[in-house]
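1. this is the structure alone, sequence omitted:
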């Protein structure tokens, strides 16, 4: 216990020097969208400024895959050329949306930065969406152009959209070559929209989370601050020079974990982002990639971490790997312990965190020493973040009492795209974000006690029942339905459906499964079913009592 307190005190001392007057990450209070928030005093004003600064990194690797590799110089030139092509050929300008519909690839990140040159807003669509979901996303964000990989371009074509769809494999290389030397720029303000990412909503319709230039630059500075903190913790001076790290990107770029907190900050730290070949997301292939590309840092969802333990790790040279973190979904204490026992880097480098798409980055982080001492916590608030646990009336509860987790910081989203009502429900007049998640604070450490009441977390993906129920209820034989999450050893939770029909013999599980699969992404298709004639349990107001729902024996 004494050692933990000493380490905590040392970390506070180092952080104080970094964020205090005259420090490289000096904090100050400034008005942000009507609220006084702590911000980094010495900061860039836009993502484009970060891109311009990246030229100094020259021939260091930035984006790496088996198909394409970009140094920082090459990326800068390619982003300029693509931006010129989007502006001159497709009329993309400030405030216009540029859709990105693809699996992870260097071209995904390149498109993001090309859009920033124009003051345009990249829209990261979920790569697992089927045509029905893609059609909604295209209508909702109304992009001027969509850049997709070949597989998703074909799906987009099935929607019948008249929006131009460019392929990463063919169209992008041709445009970059044709418009080589292009280098447009646009003026933006800190609170202009910088990106839209989709998250599921309790209404069953995905919501577009809007993050600003300020949000994105602040997240990048947060990662630089964490580098400086780690350096100071070792008693060394931090000068911001590249450390030669190589980050493995195994989470989708349409999530903040891989875009905001991995790919974008690496442009400021001079590190490489390594992308697995599309489809090679089994544990053995990833471990081999760590070996061949000398990966140093890896953030994974708990599901993937669990699968790593099913492989003979001793067959791979993982000596380059120095940091491993668990993100995007709660990890059980049992998994954390198994990782420490069998995955060498987890002995020293294992961290976990808590956050959501709306929060922009992790709101709390548990450092390796904290996690070693207490594997149930998700850590303490990160620099610039305030965390409160509140009662139903919005008042902070005493230490150790359960309530709703609320967050305020310069990283928190601007709001939901074209959804003022949802924005007002999520963010109050003082810029506090109501997460809808529940937990407790104990001596500054956060503990998660429950997720949003209806949310299903399947292998790191958020699944809301309403969306699936809407599709099930479209079937002519279905009277009503309810979707719930049930425990699953590998995925954390899997999707289950209770379907009420007049005659259970008239409708098979296979028919229902096919009905959903034609309209929703695979991870939303229920894996377990109960087809019954018994009505769903409801309360006096007619609301389904989800806690009373079971699949039976």
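-> Here it is on my side, so go on. This structure is a prediction, so every number in the text was calculated from the model and none was measured.
2. CA only for contacts and neighbour counts going forward, please
-> Noted.
3. okay, helices next: where are they in the stretch 401-550 of the chain?
-> 420-426, 465-472, 509-517 (DSSP state H, counting those that start in this stretch).
4. and what of the stretch 1-150 of the chain?
-> Going by DSSP H, counting those that start in this stretch, the stretch 1-150 of the chain shows helices at 2-19, 47-53, 72-90, 106-117, 131-141, 150-158.
5. putting a second one here so we can go through both:
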């Protein structure tokens, strides 16, 4: 009888030291970034332009799959270059803002990278936002050219008159003309996806782009009720490409296994079913960019539907999917699962929402060939900051994993924001690294509060164990996460307060098995107020994105309970929904 293999054969620190040694793929170097000495990846693509160039080396490999549309890397590159030249003719210059507002379509990465190639700051806006929310994002960012799909144009049509700085709007899949003279069809420039391969091979725009140049503005909901634009650099974006790779390599070393081949040209193509939006840091930075850099295939869905997803996994031999715990649960529990060959799945990963330790056990049980994975990150960390995979995740299912070695984490006293607490103590998580964004666009006060000497104050309460594994305990900010979407309570509460019948309002999170949590409201009406639950839900739905609408509204007979400082006692109010 042989002894069971010892695991782990080395610590996380030992694995990282081996992987980042001089001459290795994940070698690090220190750079002074905005006056702060920062660890960086020596071999990361310098800019997002280099990511596109890397993808193009895969030529006739398929890159983007959307229903009956199949786009190769070469076809994608030609469409992107064609559009970049049109933007240059439109007067787009380095530093101008170019917005992308559409659902996941092959046109999404084309429009994004067309702006990137000109040195523009590309601003993906949340495609679930209302017209008023989209108007705010376009006005706040000072967008010059926007790319939208037909559905988003319908929401924006009545708001265009309020956006004088918006010079052009290109619309993908426009069924009928709407808007004003600034609106034109994207297909008139690049044609339809299956025809992109016939476009001319145009030269790369002659624009100098540096790793520290501004690249993106990604909006995150704000505690003041208005979203904040996180301004990210090219280095922020490309750092994530290495973070996902080193997490997988670390797992091999800790298991005592040799590192696999790392040259994607010598490996079978990796296929990802991308069901999280590209406008999120997770979809863009943790999925799309690494896939493009390594010649992977991205399969898209119009909307998430578990059985349709299983058909795609079988047909396209999908290797990885996920994004939020909802997706994993629905694949596991679907009654039709046994009808499909899902053996190609080797990774089911998620983050962005609380997940039960039971989920990792279920993934291992139902998909034995698949590695479960989760992690922690924020829009402000350009997605992934910690990664947790395979055996490490099974052993510590409540953890979000260790940071990539370029990242640093500290637990500080939440009150003073300065005192560093000892190992295992709970406090506020502060992080530093090349993936932390530069600032909040047009928000100097919020920037000063959040970004301090290269460190990001996350607002999450956490602890770090003796081996560097992160455990998120709670959120210091008044926020909940529904299926990966941040909902800042004050934003919804402000809308409720605007209703003429509402005297007092509070939003709390109620547990949900697959979404993590959902928003619910407790409301006290003014004397004579007659608003119903349906009235208040409709009121919020007219003003905010659908995912922010309370699933329940409970009416409180008196002013909501508060502490001595006047703060609403939400822990008490949550008990209303525990019955």
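-> That came through fine. None of these values were measured; they are calculated from a predicted model.
6. quick TM-score on the pair, please.
-> The TM-score (TM-score structural alignment, normalised by the length of structure 1) is 0.93; 546 aligned residues with a Cα RMSD of 2.3 Å.
7. of all the helices of the stretch 1-150 of structure 1, which lies closest to residue 274 of structure 1?
-> helix 106-117 (8.7 Å; Cα to Cα).
8. related to what we said a few turns ago, which of the helices of the stretch 1-150 of structure 1 sits most buried?
-> helix 106-117 (a mean of 25; mean count of other Cα atoms under 10 Å).
9. got a list of contacts for that one?
-> By Cα atoms under 8 Å, 6 or more residues apart in numbering, the residues outside helix 106-117 of structure 1 that reach it are 47-48, 51, 63-65, 68-70, 75, 78-80, 82-83, 98, 100, 102, 121-122, 147, 168, 183-186, 194, 253, 259, 263, 275.
10. change it to 6 Å
-> With Cα atoms under 6 Å, 6 or more residues apart in numbering as the test, helix 106-117 of structure 1 has contacts from 63, 79, 82-83, 122, 185.
11. with structure 2 overlaid, how far apart is it on average?
-> After superposition onto structure 2, helix 106-117 of structure 1 sits on average 1.0 Å from its aligned residues (mean Cα distance after the TM-score superposition for structure 1).
12. and the strands in the stretch 301-450 of structure 2?
-> 320-323, 347-350, 371-378, 383-389, 401-402, 408-412, 427-432, 439-440 (DSSP state E, counting those that start in this stretch).
13. possible to save these as JSON lines with distance to residue 341 of structure 2 and mean neighbour count?
-> Putting these into JSON lines (distance: least, Cα to Cα, whole Å; neighbours: other Cα atoms under 10 Å) gives the following:
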{"stretch": "strand 320-323", "distance to residue 341 of structure 2": "14", "mean neighbour count": "24"}
{"stretch": "strand 347-350", "distance to residue 341 of structure 2": "15", "mean neighbour count": "24"}
{"stretch": "strand 371-378", "distance to residue 341 of structure 2": "17", "mean neighbour count": "23"}
{"stretch": "strand 383-389", "distance to residue 341 of structure 2": "23", "mean neighbour count": "26"}
{"stretch": "strand 401-402", "distance to residue 341 of structure 2": "30", "mean neighbour count": "26"}
{"stretch": "strand 408-412", "distance to residue 341 of structure 2": "41", "mean neighbour count": "21"}
{"stretch": "strand 427-432", "distance to residue 341 of structure 2": "41", "mean neighbour count": "25"}
{"stretch": "strand 439-440", "distance to residue 341 of structure 2": "45", "mean neighbour count": "22"}
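14. circling back: residue 490 of structure 1: which of the contacts of helix 106-117 of structure 1 is nearest?
-> residue 63 (30.4 Å).
15. residues touching residue 464 of structure 2, list them.
-> 424, 470.
16. swap the cut-off to 8 Å and go again
-> Contacts of residue 464 of structure 2 by Cα under 8 Å, 6+ apart are 411, 423-425, 470-471.
17. go on, residue 535 of structure 1?
-> So residue 535 of structure 1 contacts 480, 500 (Cα under 8 Å, 6+ apart).
18. what does it align to in structure 2?
-> Mapped onto structure 2 by TM-score structural alignment, residue 535 of structure 1 lines up with residue 559.
19. and residue 494 of structure 1, by the same measure?
-> In structure 2, residue 494 of structure 1 lands on residue 518 (TM-score structural alignment).
20. would you agree residue 254 of structure 2 is in contact with residue 15?
-> Yes. Taking contacts as Cα atoms under 8 Å, residue 254 of structure 2 lies within contact range of residue 15: 6.8 Å.
21. mutual contacts of those two, please.
-> With Cα under 8 Å, 6+ apart, residue 254 of structure 2 and residue 15 have no common neighbours.
22. setting aside sequence neighbours, what's the nearest residue to the aligned residue in structure 1 for residue 279 of structure 2?
-> With TM-score structural alignment as the criterion, residue 279 of structure 2 lines up with residue 254 in structure 1. Distances taken as Cα to Cα, 6 or more residues apart in numbering place residue 124 nearest to residue 254 of structure 1, at 4.9 Å, with adjacent residues excluded.
23. show me what contacts the one you found?
-> 99-101, 195-198, 253-254.
24. same deal with residue 415 of structure 1?
-> 209-211, 358, 423, 427.
25. give the equivalent position in structure 2 for it.
-> In structure 2, residue 415 of structure 1 lands on residue 439 (TM-score structural alignment).
26. how close does its match get to residue 380 of structure 2?
-> Counting by Cα to Cα, to the nearest Å, the gap between residue 439 of structure 2 and residue 380 of structure 2 amounts to 9 Å.
27. so what sits against both of the two?
-> Common neighbours of residue 439 of structure 2 and residue 380 (Cα under 8 Å, 6+ apart) are residue 230.
28. which residues in the stretch 201-350 of structure 2 form helices?
-> 234-254, 281, 289-293, 306-316, 325-333.
29. check which residues of stretch 54-71 of structure 1 are buried.
-> Judged by neighbour count using 16 or more other Cα atoms under 10 Å, the buried positions of stretch 54-71 of structure 1 are 54-55, 57, 60-65, 69-71.
30. aligned partner of residue 509 of structure 2 in structure 1?
-> In structure 1, residue 509 of structure 2 lands on residue 485 (TM-score structural alignment).
31. check contacts around that match.
-> With Cα under 8 Å, 6+ apart, residue 485 of structure 1 has these contacts: 455-457, 493-496.
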